[in-house]
Every structure is written in structure tokens, then in C-alpha cells.
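Novice: Whatever this is, show me its structure:
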Amino acid sequence: MRILLINPNTSEEFTKRVQAIADRYAFPGTTAVAMNPTAGPRSIEGIYDELLSSPGTLELAINHMNDFDAFVIACYSDHPTIYALREITEKPVLGIAEASMYVACMLGYSFSVVTTNEEWEPLLRDAVRHYGLADRCASVRSTRMPVLALEESSPAETTNLILKTARQAIDEDDAEVICLGCAGMAGMDKELQAALGVPVLDGVVCALKLLEGLIGCGVTTSKKRAYAQPGHKPIIGLPEVFGTVYR
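Specialist: Below is the predicted model of the structure:
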């Protein structure tokens, strides 16, 4: 099986982290490839960034639609391209936020998300509600660290800041599972889990393993109602690739 993991921002450093995680956890029969668009914001820290990242992300996915069996959107948000891709392909599509939150609910009653900048707190609370998990989410806490600081700070400094925030979620919010709320935190889960004594989930790993299972049991995205294939219509002033997916 072949799985494409798309980092929607243009940070090649983040993409390398995603690829390293995929290489570590993919089953022997799985080829997992991480890519990022060549145009768009270098980091995604809010809705505007999400929308700016969407055309490049969609174009990348469409160009590789026939090369892969499933797709991961490796941004810890309720990214709009997740749903757009579900409309234009029957192949399974997962975001790393929803994947980690669903897995968290199988490992404990309550979970908390530890994310980066403060602006993500209300957006991720909205995502939790969208996924139907409001009753299971103990909290969403931010480290107040900008996303790109994950590239610039020392690993020890970053780990200590996430550790401090996660401990607050466990001690003050009664969280039983911690979800790492940024693709830039990929690969930090096991060290944090050992220190915290509760499950710590890397969304990239969760999405990858869930997709391996979905592909393995031969299920596809429903084309009834919500994710029906879009009907043909003229597209004005946009690259031709966006019109190729209409039925």
C-alpha cells in the first residue's frame, strides 16, 4: 500500500520530520511518502494560513491522486482540504488532529491537546466539537510557542515547555491522554510519555496506522451525500488541474 502524507505548509524541515516518523512506523508492506507544496505559508497558525495553504495542498494531492491509496493531511487542525479531498476521491483521507483524538478516546476517557501558539486554542476547541468529542476533551492548552519556534529552539527547551504544559493538563484538567497538537512535534511522543506516565499521541503516527487498517480491510470514503463527487462547472482564472476532478 502507498500513503501520501502532505504537510500543508512549505517548511521542508517539518516535512522531513513527518517522513522520519513514517519511515519508523510504517509496516514493511507500506510505502509512506511525505511531501509539501512549493507555494504557500511556511507555517500554519490560524484560519488565514489554512486557506492560503489549501490551493497548493489540493494541487499536490490531485497531481498524485493515482499514485497513492490514501492521504494524510499532516496539519494539526480541522484543515479544509481534508473534506475537499474526501469529495474528489474514494480513497481514505485523514487529518492528524482527528486521528489522534479518536485514538485518544480508545486509550482513556479524557484527553487534552497540547498545541503551539495561543491562537490555536479556540480553533482546536471548535475542531473537538466538530468531531463530536467535546465531552471527552479535558482541555486544549498552548505552550505559547510559535510554530516555527519548533525549528529554532533547542530540543531540550521545546520538550521541557511541552512537558510543563502537558503536566498542567494532567494535574489540573484530569487529562488521561495527551495529544501533541502540531506536526512539528512529531517524534517527541515517546520521551514525553515516559516522563508523564500517560499515553502521548503523535497525530502523524495515529493517521498512518489508522489508514493502514482502513486500506487493509478494503473500505473507502462514502460518496453518498456529504462527500459526493462535485459536479462539473466552469472554473475561471485558476489552474486547469482543479477542474480535472469534476465528474
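
Novice: When you work out contacts or count neighbours from here on, use the C-alpha atoms and nothing else.
Specialist: Fine.

Novice: Now do the SS call for residue 201.
Specialist: Under DSSP: H, G, I helix; E, B strand; the rest coil, residue 201 falls in the strand class.

Novice: pretty sure it is in contact with residue 181, am I right?
Specialist: No: proximity of residue 201 to residue 181 does not meet the contact threshold set by CA atoms under 8 Å, at 9.2 Å.

Novice: the more surrounded of those two?
Specialist: Using other CA atoms under 10 Å as the criterion, residue 201 and residue 181 rank with residue 181 on top: 29 against 26.

Novice: Now the residue nearest in space to the middle of the chain: closest residue in space that isn't a chain neighbour?
Specialist: With distances taken as CA atoms, centre = their mean, residue 96 lies nearest the centre of the chain, 2.6 Å away. Closest residue in space to residue 96, ignoring its immediate chain neighbours: residue 203 at 4.4 Å, by CA to CA, 6 or more residues apart in numbering.

Novice: quick check, residue 77 in a strand?
Specialist: No: secondary structure of residue 77 (three-state DSSP): coil, not part of a strand.

Novice: So it versus residue 49, what's the distance?
Specialist: In this view, residue 77 and residue 49 are 11 Å apart by CA to CA, to the nearest Å.

Novice: So between those two, which is more surrounded?
Specialist: residue 77 (26 against 16).

Novice: doesn't residue 99 make contact with that one?
Specialist: No: here residue 77 lies out of contact with residue 99, judged by CA under 8 Å, at a distance of 10.9 Å.

Novice: Before we compare anything, build this one as well:
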Amino acid sequence: MRILILNPNSSETMTAAVAQSLRGHSGRSELTFATGPPECPAEINGPQTATQSVKGCWKLLGDRSSKLYHGNFDGIVIACFSDHPLVEKLREAGGPPCCALLPACVAHLTLLGRAPPFSIVTSSQEWVAPLDQSVLELCAPRSRDAWRGTVAAQLTPLQIGRDVVEQVAATVRARNVRELGSRTVVLGCAGFSGVYKELQELLQGEALLVEPVQVAVACIESAIGYGSV
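Specialist: I've put the predicted structure just below:
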């Protein structure tokens, strides 16, 4: 199975963080990592930059002569935690199984019955309300009482790195765990992927972190396998 993991912004640093989270991936898939072209925004912070991102990325995904043409892959992960419109664009074009990060995480946590109390830690405050709304839309009614809310680490995606790991861990400990009563915490920005292991070590015994890129890849692998039966 060939899976494309596309960072839909133009930050190579973000792509490297995503790839770091999948180092040692033991699945059945051949993973290809790619970054949006230079005309894509450096980070996605709302509808305007998301639309800009779609236009830039589609020049690669929709071009049959491109190595990143969607038809060259069995599945695609859009490595963005927002409700990225590129997913719907690919579906409309008849592309392979595709998902962004948030739907995969919600499905993972709620699939097997009653979900544990869970929350999200995201980058900046502007994402709190949109993510809260998206989770409520994605959750089945029986799982909504497990949802505790979204917390912002007060960082931009490009500020997330090893030098702020202790700050993020302190936020999770104080806000997600103690204030919201959630010991299962979804990392709500692809930028956290590169520091997932360090964060989990700092929060060992206090919180279980859900790394969204790993979950999304597993989700797509499952979808590909089901489709090949």
C-alpha cells in the first residue's frame, strides 16, 4: 500500500515533525511525505489560508504528470488538524481513501463503545472554538458526554518544538487533566507530532496522549484493506 502524507502548508519543519512521529512505522504501507508548494501559507490559521492551501496543493495532487498525483497512491492523509477542504476536494475528484487528523482521532476514541473522557490541546486560541464545534459534529450522541473541550497552548504551529515541551506539558497537566478532568489528550496540531515522545515522557502516569498522524495512517490503512477485500 502506498500512502501519501501531505502537510498542506509550505513549512518543511512541520513536515519533518510529522515524519518524526512515524519513524519506525511497522505497518504494511510505503509512506511518502510531502510539503505544500511555496505558494501555500506557512501555517493554516483559518478559512482564508485553508483555501490558499487547497489551491497550491491541488496543482500537485490534480496533475497527472506530478509524482504526487492522487491516483499514484492507495490512500492519503492530510496532515492538518483543521477541517481541511482538501479532503472534500479529493473525494469529489474520485481520489483514494483520504482523511485529515481530527476525524481519525474521534473515530479512534469512540469506535469501540464508550469513549474515555478526552480533550484536545491545540496550538493557539483561534482554534479552540472551531475544534470544539468539529468534535461535537463528529461524535456520536452516546460519546458526547466524554468530550471535555479544547485547550490552547498559546503557541503558533511553527513555535512548537523541543524548547517549549515543558511549557506544553504544564498546560496539559493544569488545564486538560486537572481543570477538564481528562486523562486522554489528543495532540491537536501536526506540529506536536515531532515532540510527542518527549511530551508523553513528561506526562507519564498523568495523561495518555493521542498522536494524530499515527492514528490517521492506521485509519487509512484500514480503509485501504477493507476496499481491497
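
Novice: Overlay the chains and give the TM-score.
Specialist: Scored by TM-score structural alignment, normalised by the length of the second structure, the superposition of the two chains gives a TM-score of 0.85; 215 aligned residues with a CA RMSD of 2.1 Å.

Novice: any idea what the residue nearest to residue 96 of the first structure aligns with in the second structure?
Specialist: For residue 203 of the first structure, the aligned position in the second structure is residue 212, judged by TM-score structural alignment.

Novice: Same check on residue 103 of the first structure?
Specialist: Counting by TM-score structural alignment, residue 103 of the first structure corresponds to residue 108 in the second structure.

Novice: ok, and the closest non-adjacent residue to that match?
Specialist: Computed as CA to CA, 6+ apart, the closest residue to residue 108 of the second structure that is not its neighbour in sequence is residue 215, at 7.2 Å.

Novice: can you check residue 134 of the first structure too?
Specialist: Leaving out its chain neighbours, residue 134 of the first structure is closest to residue 128 (CA to CA, 6+ apart), at 5.6 Å.

Novice: The second structure: which residue goes with the one you found?
Specialist: Using TM-score structural alignment, residue 128 of the first structure lines up with residue 135 in the second structure.

Novice: Provide the aligned range in the second structure for stretch 65-82 of the first structure.
Specialist: Taking TM-score structural alignment as the measure, the second structure aligns residues 70-87 with stretch 65-82 of the first structure.

Novice: Show me which positions of that stretch end up buried.
Specialist: Of the residues in stretch 70-87 of the second structure, 70-84, 86-87 count as buried by neighbour count, 16 or more other CA atoms under 10 Å.

Novice: Any idea how far whichever strand or helix holds residue 158 of the first structure is from the middle of the chain?
Specialist: Counting by DSSP states H and E, the element that carries residue 158 of the first structure is helix 155-173. With CA atoms, centre = their mean, to the nearest Å as the basis, the distance from the averaged C-alpha position of helix 155-173 of the first structure to the chain average is 20 Å.

Novice: Stretch 16-32 of the second structure now?
Specialist: Using CA atoms, centre = their mean, the distance from the centre of stretch 16-32 of the second structure to the centre of the chain it belongs to is 14 Å.

Novice: And it, end to end?
Specialist: Distances were taken as CA to CA; on that basis the terminal residues of stretch 16-32 of the second structure are 12 Å apart.

Novice: Same question for stretch 121-140 of the second structure.
Specialist: Using CA to CA, the gap from the first to the last residue of stretch 121-140 of the second structure comes to 21 Å.

Novice: Could I get the full set of helices for the second structure?
Specialist: Under the criterion DSSP state H, helices of the second structure are mapped to 12-21, 47-61, 85-92, 101-110, 128-138, 165-171, 196-202, 212-227.

Novice: okay, these in JSON lines with distance to residue 159 of the second structure next?
Specialist: Written out in JSON lines, the entries for the helices of the second structure read as follows (distance: least, CA to CA, whole Å):
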{"stretch": "helix 12-21", "distance to residue 159 of the second structure": "10"}
{"stretch": "helix 47-61", "distance to residue 159 of the second structure": "18"}
{"stretch": "helix 85-92", "distance to residue 159 of the second structure": "24"}
{"stretch": "helix 101-110", "distance to residue 159 of the second structure": "20"}
{"stretch": "helix 128-138", "distance to residue 159 of the second structure": "17"}
{"stretch": "helix 165-171", "distance to residue 159 of the second structure": "11"}
{"stretch": "helix 196-202", "distance to residue 159 of the second structure": "15"}
{"stretch": "helix 212-227", "distance to residue 159 of the second structure": "19"}
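
Novice: Ok, which of these comes nearest residue 41 of the second structure?
Specialist: Proximity to residue 41 of the second structure (CA to CA) singles out helix 47-61 among those, at 6.1 Å.

Novice: Residue 11 of the second structure is in contact with residue 37, isn't it?
Specialist: No: counting by CA under 8 Å, residue 11 of the second structure sits too far from residue 37 to count as a contact (9.1 Å).

Novice: before we move on, back to that, now do the same contact list for the residue nearest to residue 96 of the first structure.
Specialist: 74, 76, 96-97, 99-100, 179-181, 183, 186 (CA atoms under 8 Å, 6 or more residues apart in numbering).

Novice: contact partners of stretch 60-76 of the first structure?
Specialist: Contact partners of stretch 60-76 of the first structure, identified using CA under 8 Å, 6+ apart, comprise 1-8, 18, 36-37, 44, 79, 81-82, 85, 89, 91-97, 181-183, 203-204, 207-208, 211, 215, 241-242, 245.

Novice: what about burial for the residues you listed, which qualify?
Specialist: Among the contacts of stretch 60-76 of the first structure, those scoring as buried are 2-8, 18, 36-37, 44, 79, 81-82, 85, 89, 91-97, 181-183, 203-204, 207-208, 211, 215, 245 (criterion: 16+ other CA under 10 Å).

Novice: Let me see the contact set for the aligned partner of residue 151 of the second structure in the first structure.
Specialist: The equivalent of residue 151 of the second structure in the first structure is residue 141 (alignment by TM-score structural alignment). Residue 141 of the first structure sits next to 112-115, 118, 121, 165-166, 169 when contact means CA under 8 Å, 6+ apart.
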